[in-house]
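S.K.: the sequence and its predicted three-dimensional model are supplied below.
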Amino acid sequence: MSTQTNLLRPGGTRRSTIDDVPTIPTRAIKGIVLLLCCALVIIPFIGVISTSIASQAHVTNSGGFVLWPDGINLASYKSIFNGGVVQRALVVSIVITTGGTLISLAGSTMLAYALSRSGTFGQKPMLLIVLFSVLFSPGLIPNYLVVKEFGLLDSLLALILPTAINGFNVIVLRAFFMGIPESVTDSARIDGAGDFRIFWSIVLPLSRAVLAVVGLFYAVGYWNAFFNAMLYINDTAKWPLQLVLRTYVINNTELSGGDLGGASADQLPPQESIQMAILVVSLVPILIVYPFLQRHFAKGMLTGAVKG
């Protein structure tokens, strides 16, 4: 009797519970909505890939966007990997993403571990500084002046060092490190292990899930960043791929034969195919990396969310 009372609202109507099975019309509506949402995401992606591999005649007849190609033509990919601006920008982006992610992970993990250990010198003031950086960010002009004073203009370090430490990621790592039982580290300390040995041999192996998530956050941030490059990099030879993508795809600037390794204009594929090929190349690395980190992603995202 008490169970039935708990399932009733004050007006006498029954409250829904987790065990309630949705009706067939409700399930059908949900399925249709989900299919529409998937179509809104998948169809443009298919169109981008199809346009990049379609023949020149098919692209021209379709008005620059092909939903399903009549064959596979890799001329646009051959043109962008012919030693021109796109290939050079891809190498720059890989260097920035790889180096920046390693630097950011190293700095963030060491800072977070120091902030997670009680008795660390300057722990509270440094934690306040990290929290302050999450709530407030410096303006555009101060950032530019700092980069200029350090002599980092036209340097790839200008795309790494100003964003090397992210306060939010430090807080996530700190929450995970605080969840590691102190008995584990204390037993290692009794055996003669120092702070660095405990950090390297015990803490990091136990933190693979959160490190994978934070590393993915940093890698995606470095890979997709273009605004800092637009501010600090004047040499087009040092442009990352995303700035090339913005210049030649979003701004619809035409790629010449000189930009694509010296190919003649009559040998170039349609500009639409080249632009879509650049877009596909910018998406592929993240699509390759994410499946390997997916099994760690859910566990890492729940860091600090469950107590007890």
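M.R.: Structure's in. What do you need?

S.K.: use CA for all of it now, contacts and neighbours both
M.R.: Fine.

S.K.: for Leu74, which non-adjacent residue is spatially closest?
M.R.: Nearest non-adjacent residue to Leu74, counting by CA to CA, 6 or more residues apart in numbering: Ile53, 5.5 Å away.

S.K.: thought Ile72 was touching the one you found, still the case?
M.R.: Yes: contact criterion CA atoms under 8 Å: Ile53 and Ile72 qualify, at 5.3 Å.

S.K.: take the one below as the second:
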Amino acid sequence: MSMQNSKKFSLFELLLIIGFTLFSIVVLYPFWQTIVISFSDPKQISGLGMNLWPESWIPDAYQYVFSYGSIMKAYVNTIVRTLSGTFLIVAFTMLAAYPLSKKDLPYRNTITIFFLIAMFFSGGIIPDYLLVKNLGLLDTRWALILPSAVNVFYIIIMRNYFMTIDKGIEESAIMDGAGYFTILTKIILPLSKPVIATIALWAAVYHWNEWFHALVYMQDDAKTVLQIIVRDMLTAMDASQSENAAAIGAGGGSGNLLLANVRAATVMISIGPIVLVYPFVQKYFIKGIMIGSLKG
């Protein structure tokens, strides 16, 4: 009987492995195909089909992208924006969520309702622009960071997570003379790595991909972000030719590029840092979301 159960379990494991392997291939193939197109000879792209390996690895598309305008400066601006913006979002989220996690906080429900109203209703683009202008933030990096520094959804998620932490730990610290700020920084935050990593990942992805505010608030090209430069570059190429037409030379007479080459290269350049960061926070991601979304 035990041998039969062992065989059935082994067969189930085999089917599970095969299923997840096929699923992984389906998920990873478009990503790999993008890499192949970005390095392929333009003459091979139209007949590339399901080829998993280019005949020759040609970095012309990347050379063209990195030689376009001020893309390197925009890359640095985007990194600075992502790091500083993520730090502010996480910091403000913690400072708002910790008091709201206290059931004895005066007017706690009123403050929570006020936050929820702000989450569902906003003034719109024009009031936002006028506010940024009146604060003197136009054409400054602060215009891309401060308006998004407080996110009510993140506050609710972190507040719910804080409410799951054993209150006895805080009570013991208070009896030892610790203040609330000391408890937050020395006790609560070390116990809240999953939700902090989750919020930080969401904030980093938002700041890395967001381009509309940079388009509206920024006038100096030296302060613009990567997504704007990429958008302008692809728009300029798309306006001059169709996707399958011969495009701009990659500087050095190495041949002609297709718009598909450049698009694939910009995708890889744009998502690179986020893809590298994600594996380090992925182990906290599911736990942070689940615990932070359960308790109200």
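M.R.: Thanks, I have the structure now. Nothing here was measured: the structure is a model prediction, and the numbers come from that model.

S.K.: got a TM-score for the two of them?
M.R.: Once superposed, the chains reach a TM-score of 0.80 (TM-score structural alignment, normalised by the length of structure 2), with 273 aligned residues with a CA RMSD of 3.2 Å.

S.K.: mind checking which of Ile53 and Ile72 of structure 1 has more residues around it?
M.R.: Ile53 (24 against 12; other CA atoms under 10 Å).

S.K.: who's in contact with the more buried one?
M.R.: 69, 71-76, 273, 277 (CA atoms under 8 Å, 6 or more residues apart in numbering).

S.K.: over to Asn77 of structure 2?
M.R.: Contacts of Asn77 of structure 2 (CA under 8 Å, 6+ apart): 223-226.

S.K.: conserved subset of those in structure 1?
M.R.: Among these, the ones whose aligned partners also touch in structure 1 (both residues aligned by TM-score structural alignment, their matches' CA atoms under 8 Å) are 223-226.

S.K.: most surrounded residue in these?
M.R.: Val225 leads the kept ones among the contacts of Asn77 of structure 2 on contacts (other CA under 10 Å) with 31 neighbours.

S.K.: now do Tyr218 of structure 1 against Ile180 of structure 1, distance only.
M.R.: Taking CA to CA, to the nearest Å as the criterion, Tyr218 of structure 1 is separated from Ile180 of structure 1 by 23 Å.

S.K.: out of those two, which sits in the more crowded spot?
M.R.: Set Tyr218 of structure 1 next to Ile180 and count neighbours by other CA under 10 Å: Tyr218 wins out with 24 against 15.

S.K.: and the closest residue to that one other than its chain neighbours, how far from Val184 of structure 1?
M.R.: Once flanking residues are discounted, Tyr218 of structure 1 sits nearest to Thr101: 5.6 Å by CA to CA, 6+ apart. Separation of Thr101 of structure 1 from Val184 of structure 1 (CA to CA): 28 Å.

S.K.: higher neighbour count, the two?
M.R.: More crowded of Thr101 of structure 1 and Val184, by other CA under 10 Å: Thr101, with 24 against 12.

S.K.: okay, and that one sits in which element?
M.R.: helix 85-116 (DSSP states H and E).

S.K.: buried ones in the next helix or strand after that helix, by neighbour count?
M.R.: Going down the chain from helix 85-116 of structure 1, the next helix or strand is helix 123-135, by DSSP H and E. Using 16 or more other CA atoms under 10 Å as the test for burial, helix 123-135 of structure 1 gives 127, 130.

S.K.: equivalent range in structure 2 for helix 123-135 of structure 1?
M.R.: Aligned using TM-score structural alignment, helix 123-135 of structure 1 spans residues 108-120 in structure 2.

S.K.: mean deviation of the matching stretch from structure 1?
M.R.: When structure 1 is superposed, stretch 108-120 of structure 2 averages 2.1 Å from its matched positions, counting by mean CA distance after the TM-score superposition for structure 1.

S.K.: what's the counterpart of Ile288 of structure 1 in structure 2?
M.R.: Under the alignment (TM-score structural alignment), Ile288 of structure 1 maps onto Leu276.

S.K.: count of neighbours near its match?
M.R.: Quick note: Leu276 of structure 2 (other CA under 10 Å) scores 9 neighbours.

S.K.: got it, and the one 4 residues further on?
M.R.: Phe280 of structure 2 sits with 11 neighbouring residues when counted by other CA under 10 Å.

S.K.: which SSE is it in?
M.R.: Going by DSSP H and E, Phe280 of structure 2 is in helix 259-294.

S.K.: so what does Ala219 of structure 1 match up with in structure 2?
M.R.: Correspondence of Ala219 of structure 1 to structure 2, assessed by TM-score structural alignment: Ala204.

S.K.: in the superposed pair, what's the mean gap between the strand or helix carrying that match and structure 1?
M.R.: For Ala204 of structure 2, the host element (DSSP H and E) is helix 193-209. Taken over the aligned residues, the distance from helix 193-209 of structure 2 to structure 1 averages 0.6 Å (mean CA distance after the TM-score superposition for structure 1).

S.K.: contact partners for the residue nearest to Tyr218 of structure 1?
M.R.: Each residue near Thr101 of structure 1 by CA under 8 Å, 6+ apart is listed here: 215, 218-219, 222.

S.K.: what do you get for Ser104 of structure 1?
M.R.: So Ser104 of structure 1 contacts 164-165, 218 (CA under 8 Å, 6+ apart).

S.K.: kindly recompute the last result at 10 Å.
M.R.: Residues near Ser104 of structure 1 by CA atoms under 10 Å, 6 or more residues apart in numbering: 110, 160-161, 163-166, 169-170, 214-215, 218-219.
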